Structure formats: C-alpha cells, structure tokens
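J.: Model the following, please.
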Amino acid sequence: MAKVLMKGNEAIGEAAIRAGCLNYFAYPITPQSEVAEYLSKRMPEAGGMFLQGESEVAVGYMLFGASGAGERVFTTSSSPGVSLMSEAISYIACAQCPVVFVNIIRGGPGLGGILPSQGDYFQATKGGGHGDYHLLVMAPDSVQEAVEMVMKAFPLAEKYRNPVMILGDGLIGQMMEPVEFPEYLSSTPTNKDEWAANGMDTRKSDKPNLVKSLFLDPKALNDRNLLLKSKYDRMKIEEVCYEAYNTDGDYQALIVSYGTMSRVCRTAIDFLKAQGIEIGMIRPQTLFPFPEEAVSKASEKQSCKIVLSIEMSMGQMVEDVKLSVLGKRPVKWYGKCGGEVPNPEEIMDVIKEHI
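T.: This next block holds a predicted model:
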C-alpha cells in the first residue's frame, strides 16, 4: 500500500473511517479542530454521520446514546473538552458502552495554552470522572502509530465493552508524516445484539436489552464494579504494550517516556551512545494498563544506576514508574509543561547529571 503525506489530525479522522467507524460527534477545540474539519467533508462521502454538538457536554451524551444503540462511534477533543465530557465518560464506562476517544493534549491546567503537553496523564489513566472506572489508554509516538492505534481501538472497545482513549500531544495532531492505512486493521462491530438497545425486532428477540449506569441497590452496584474490575484485570494481562529501546546490553540509566517526548529521548540516547554512554528506554504504548513488569525488569539491570521519567508534564507518569520500580533504583523526573518540548541536548545534560 502506497504511503500518503498527511497531517496527524486528518490521518486520525481517515483512520477511523478505514477502521469501519461511520459516526463522529465532536466540538472544535485547538489543537485538534482539523479532525472535525476533515471529517465534515469526508464522513458524508463515506456514507457516515458527522455531527457538531453545541458543546462537549452534549457530545459526551451523543456518544453514550449512539453507542448504547449499538453504533460504532468516536470523538476527538483536547484537554478542556475532555474535562467537559468526563461525566458522560463515567456513565459510558459503567454502562459498558464501547466508545473511542482521542485527546490531542494542550497545556493546562485551566485554559492554559494551545501548545503540546502530556498533562492529561492523570485524567486519562486514573479516571477523570467520578467512580471506580478505567479507560484503556494508548499513546502513539508518530502519526503512523496514531493511525494504527485508532484502527485497533474500535475492536478493543468492543472486546471489553469499555471506552478506549488515545492520548496524543499537540505535535502528533499538527505534524505531517507519511502514513498508510493497513487494510488488515479494518473491522466490523461484533456481538452488539447481545447487549445493545437496538430494538427487539432488529434482534428477532422477545427480550429487551437495557443499557444503564444506575444501580440503586448496593449489592447490584458493588457487583457492577466487580465486573468492571475484572475487565481491567484482564486488560493488564492481555493488552500491555511497550517498546524497549537499547536495553539488550548494559546501560547506566533507564528512561521511561512516551509519545513525542520519547522520540526526543531516543535521539538523546543515540547521541550519548556515540559518546560511549549507554542508556536504555522503555516506551509505554499503553498507559493503562501500564507496563509495570517491563519497567521493573529493566530497572533491575545491574549496570542501571537510576530510572528517569521524562515527560511533558510536572510529573504524572513518574508515579506509575515509582510503583513499578518499587524502590529498587532511585527514580527521578524531568519535564516541561508550558508547551516547550525539551530538546535532545537538554535530555543528555539531565542524564549526565544523574549517572
């Protein structure tokens, strides 16, 4: 398949169509508005539904309703917009509806700025809304990987009947790179007749399906939370993804980094290697479930003196890194969160300070 040069936001929209999703509800917000702009034209061409809601709050419940009726649906937004959807996301998770969310992160908190950030790690991996729930969270480091993760997200959401979120910073959405859309990642919804409120006539059934998030009986609510927890435990077994870089031999320090920041770290590692300094890196591709075992094992290398969590935030992923390392090595954080992306020379200086 020939590659085509595309902006990240536009490639994300096309990936959803190629994956088999023909329903997109959204509200514009920088730096992801090009997804909506692209799909406002492209989605009708593909025979799908494009709908701009009056707010992100409205979009959240459009997603809930369409998904609850068995439709494959997704949205894209950026940090404050996802905050406004958080109540609906909690409802969607409890009701076990498969929805795909893409967050092209901008700086915060508050209105912050429109430049790239990774400051929504807590929001995505620790809930964001109310109650005990998790999203399956993936983090691409390139436009091509964003395409592939979007295409994989729909069957994963349907496998677990759970929301999936893809975290890309503003650079992923705005940069242009060559991409292709693997045909093998196209799919169709499965098993929706077993649970969706899509009409008894449609299912040729005399039993109604009920999609809900209200459980007034304490035992029923506890049982629902135990059911959800069992899905998250299964994700931790079946869905952990990561990339190990320069970890085959000995290394003096281990970096844990994801998304665009990991690309900068990779360049720094290569520059240091040319100077005779070996550094390893674990790049989480899933942030929930987090690759705890991979980080733990990599930190145990006898030559490894320190673990560095390098992020475009004030230190959010570092908490999961510390829980993975469990005191076996010192864990330090480095990052920026105003929209500046640390360059390879900065990362090299930070590493040299700690080894």
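J.: For the rest of this, base every contact and every neighbour count on C-alpha atoms.
T.: Fine.
J.: Show me where this structure has its helices.
T.: Along the chain, the segments classed as helices by DSSP state H run 8-19, 33-45, 56-68, 79-94, 121-125, 143-160, 170-174, 200-203, 218-238, 259-274, 292-299, 317-325, 344-354.
J.: right, and those - which one's nearest Tyr334?
T.: Closest approach to Tyr334 among these (Cα to Cα): helix 344-354, 7.7 Å.
J.: Does the closest one pack against any helices or strands, and if so which?
T.: If you count contacts as 3 or more Cα pairs under 8 Å, 6 or more residues apart in numbering; DSSP states H and E, helix 344-354 packs onto helix 259-274.
J.: Let's compare: structure for the following, please.
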Amino acid sequence: MHELLRELRDRAERAADPDSWSYLSRGSGDQRTVGEAHDAWDRYRLRPRVLRDVEDVSTELDLFGHWPSPIGIAPTAFHALLEAGGEVTTATGAAAAGAPMVVSSRATRRLEDIAASLAGPWWFQAYLMRDRSVTAALIERAADAGATAVVLTADTPYVGHRARTAAQARPLPLSDEQALTNMRDHLPAEVDDIWELIDQRADLSLADIGWAARAGGLPVIVKGVLRADDALACVRAGASGIWVSNHGGRQLDRAVSTAAALPEIVAAVGDSVPVVVDGGVRDGYDALTALALGARAVMLGRPVLWALAAGGSEAVGEMLVELTAELRHAMGLAGAACLGDLDRSVVTTG
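T.: The predicted structure is shown next:
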C-alpha cells in the first residue's frame, strides 16, 4: 500500500465516528474478499520495455468524457458520515486533481451541487429500486445536471450480510433527511415504509440495461461483473461498458478478486466496450497492472473516504494527484509513453 494511503487510513480512523468507520470499513461475511483484494494485485509482476521514448508520459484518456487521469472515484454512499460537506467536498478534491468521479445515488448532497463542484465530466451510479419511477427520475436528473454515463449497479439484489458486534448495531449518525437527499423529491406523498420503497429490486434482468439507457439517454456501464459470460450477455443487451467489481467485498463474501476476474472479462469483450475496474487498488503500480490487463480506468472506493475523513477536499485531491504521479512514473519505467502502450505483455504472474 502507498505510504500516503496508509497514513490517510490511520488519520481517518482516528477522526471518524466509530459507528460510521465500522459501516464504511467492514465487508460481508468473514471479510475474506476484503482481505484478499490488494494481495491479488500484488501477485502480478511487471515486464518493462526498454529503449522507448518516455520523455513525455501522458495519462490522459477519453472515456465518456475526457480525463487527465485514469484513476478516479468509485461511487460510495453517505460521505456526510465522514465530513460535513459530503460529496461536494469530495467533488472539489476530484476537480483539483482532474480525476473522474462517479456520484452515488445514495449521496448526501444534491446532485446539482455536486456537479457544480466538478471541473469535468462525471458519471452517475444508479440502483434499480423497487419503485422504478424513483430510479428513472434520478437518472434523468443526473443527465440534466451533466452526467455523461450511468453506472448501473447489478450485484445488489440483496444487501450483503455484514456481521456486527453489539456495539456496532447502533443506528448510523445520519438523518433520514441526509440519507434521502436526492430521493425525497421523487417519493410519493404518502408511503408507509420509505426504505422498502427505495430498496434495491431482486428481479433485475438484462432488459434493465436498455431501460436505464432510455431513462436518461445516456450510455450504461454495468457494475458488479465478475464473469466473462455475464460481461458478454450485458454487452449483447446494450451495455456501453463493463465495470469489474465485487462491491468492495461488501456483497458476496468469498467472491473472486477483481484482479483475478479482470483478464478473462477483457478477453471476452475485446474492443467492443471499455472495461473499468475497482477493488483493492492502493498505489500507482496496482493501477498500472490493471491498465496493462485491459482496464481503461481504475476506480478507488475506501481510499477516497479515508482522504475525505482525514483532510477533506485537500487530502482527496492530494491523494489522487500523488497516485497519478506514481502511475506516470511507473509507466515511464515500464516503457509506456501513453496508456495505449500498456498491454497484457507488460504483466505476468510468473
């Protein structure tokens, strides 16, 4: 793990409310998937090319928008648990670093305010809720606010089981007002159980990819894919991108690591759609490995929350800039002047 990330994690744990820290840190089941995430990237080794012109190394890419860096922010819920400004603070840090950001439908600040704090394109993450009209309204709102893609989370028909001690069973220090910031405008006037209404649906199908695309007129990236056959099925159903993710180990425990799943999914979809990955990436070398294995972008979840809790927007921006700088340096040493120079031959497990 990058030394800066280790420091941010330690500072965040000291600064955060203990219940909030537990909620954001823990995984499901015995937390095996969480524990294996970073080690899975560390098993790869690099095979650098020599005598390449790497005087100028570029990390720029075009992916439903133009980005200075392929290292961005994955969607995570309830940033206000860690810092009063919530996702607006996170977005300010992302803007300072020129990093991609994916805004969660469970954000604690209004989409429009988050979008106004970003300097470039952004994506919106959506769950298909039991009341489809709420999901459709949020996607349409995100499109109006400038989102360039929808990330449809597909791995949560049910919330993963997360074992808690008695001390961790207290309610989160988050009001319904905060938790429903972006949903309350779209809820029926009278409803007995709001949380049941906005819970994720368990009857998802491939047809919902097209439904989500029509809801906002935006390309849809399907998030939570860990199998090549699922990736191909999503592409055939109209997905414009595939996101390799195990939800940070918060859903199905013992699920395969994203580092292990990524190569077969890239091989299956080829150049038909871009592939994004998250899960356990903790430094520029992990990012280089993921990009060489075929990912177009690498997203961070918990490290962004560590930075947010430790030092607000400044720490978020510093972390993203530092990891991009480390990636750029590693690319140069590997003989890659641009992201297109990275391919499967650069990495090995031997």
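J.: Could I get the TM-score for this pair?
T.: After superposition, the two chains reach a TM-score (TM-score structural alignment, normalised by the length of the second structure) of 0.31; 171 aligned residues with a Cα RMSD of 6.1 Å.
J.: where's Ile172 of the first structure relative to Glu14 of the first structure, distance?
T.: From Ile172 of the first structure across to Glu14 of the first structure, the span is 15 Å (Cα to Cα, to the nearest Å).
J.: brain fart, Ser77 of the first structure
T.: 16 Å.
J.: who's more crowded, those two?
T.: Neighbour totals were compared for Ser77 of the first structure and Glu14, and Ser77 leads with 25 against 22 (other Cα atoms under 10 Å).
J.: hmm, back to that, output the helices of the first structure as a markdown table; include the columns distance to Gly335 of the first structure.
T.: Output for the helices of the first structure, formatted as a markdown table (distance: least, Cα to Cα, whole Å):
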| stretch | distance to Gly335 of the first structure |
| --- | --- |
| helix 8-19 | 24 |
| helix 33-45 | 26 |
| helix 56-68 | 29 |
| helix 79-94 | 18 |
| helix 121-125 | 13 |
| helix 143-160 | 22 |
| helix 170-174 | 16 |
| helix 200-203 | 52 |
| helix 218-238 | 27 |
| helix 259-274 | 9 |
| helix 292-299 | 19 |
| helix 317-325 | 10 |
| helix 344-354 | 9 |
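J.: Can you tell me which of these is nearest to Asn103 of the first structure?
T.: So among the helices of the first structure, helix 79-94 is nearest, using Cα to Cα, at 6.6 Å.
J.: and that closest one, which residues are buried?
T.: If you call a residue buried by 16 or more other Cα atoms under 10 Å, then helix 79-94 of the first structure has these buried ones: 79-94.
J.: Could you point out which of these is nearest to Ile282 of the first structure?
T.: Looking across the buried residues of helix 79-94 of the first structure and measuring by Cα to Cα, the closest to Ile282 of the first structure is Ser79, at 25.4 Å.
J.: Wait, the closest one touches Val102, no?
T.: No. With contact defined as Cα atoms under 8 Å, Ser79 of the first structure and Val102 do not form a contacting pair (10.1 Å).
J.: Now do Leu221 of the first structure: how many residues are near it, please.
T.: 15.
J.: so how far is Leu228 of the first structure from it?
T.: 11 Å.
J.: Could you do Glu238 of the first structure as well?
T.: Glu238 of the first structure is 15 Å from Leu228 of the first structure, where distance means Cα to Cα.
J.: What about the residue lying closest to Gly312 of the second structure once chain neighbours are set aside, how many residues nearby?
T.: Residue nearest to Gly312 of the second structure in three dimensions, not counting chain neighbours: Thr89, with 6.4 Å by Cα to Cα, 6 or more residues apart in numbering. Close neighbours of Thr89 of the second structure, defined as other Cα under 10 Å, add up to 23.
J.: Thr89 of the second structure sits in which helix or strand?
T.: If you go by DSSP states H and E, Thr89 of the second structure is part of helix 87-97.
J.: which other helices and strands contact that helix?
T.: Going by 3+ Cα pairs under 8 Å, 6+ apart, helix 87-97 of the second structure lies up against helix 111-117, helix 302-334.
J.: Make a markdown table from the ones you listed and add distance to Pro263 of the second structure and mean neighbour count to it.
T.: Listed next are these as a markdown table, based on distance: least, Cα to Cα, whole Å; neighbours: other Cα atoms under 10 Å:
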| stretch | distance to Pro263 of the second structure | mean neighbour count |
| --- | --- | --- |
| helix 111-117 | 33 | 18 |
| helix 302-334 | 19 | 23 |
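J.: got those as JSON lines, with distance to Ile139 of the second structure columns?
T.: Converted to JSON lines, these look like this (distance: least, Cα to Cα, whole Å):
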{"stretch": "helix 111-117", "distance to Ile139 of the second structure": "10"}
{"stretch": "helix 302-334", "distance to Ile139 of the second structure": "24"}
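J.: what's the closest of the ones you listed to Glu264 of the second structure?
T.: Per Cα to Cα, nearest to Glu264 of the second structure of these: helix 302-334, 23.1 Å.
J.: just checking, what packs against the helix or strand just after the closest one?
T.: Using DSSP H and E, the helix or strand that follows helix 302-334 of the second structure in sequence is strand 347-348. Under the contact definition 3+ Cα pairs under 8 Å, 6+ apart, strand 347-348 of the second structure sits against strand 45-46.
J.: Point out the other helices and strands that the very next helix or strand once past the strand it packs on packs with.
T.: Later in the chain than strand 45-46 of the second structure, the nearest helix or strand by DSSP H and E is strand 61-62. If contacts are counted by 3+ Cα pairs under 8 Å, 6+ apart, strand 61-62 of the second structure sits against no helix or strand.
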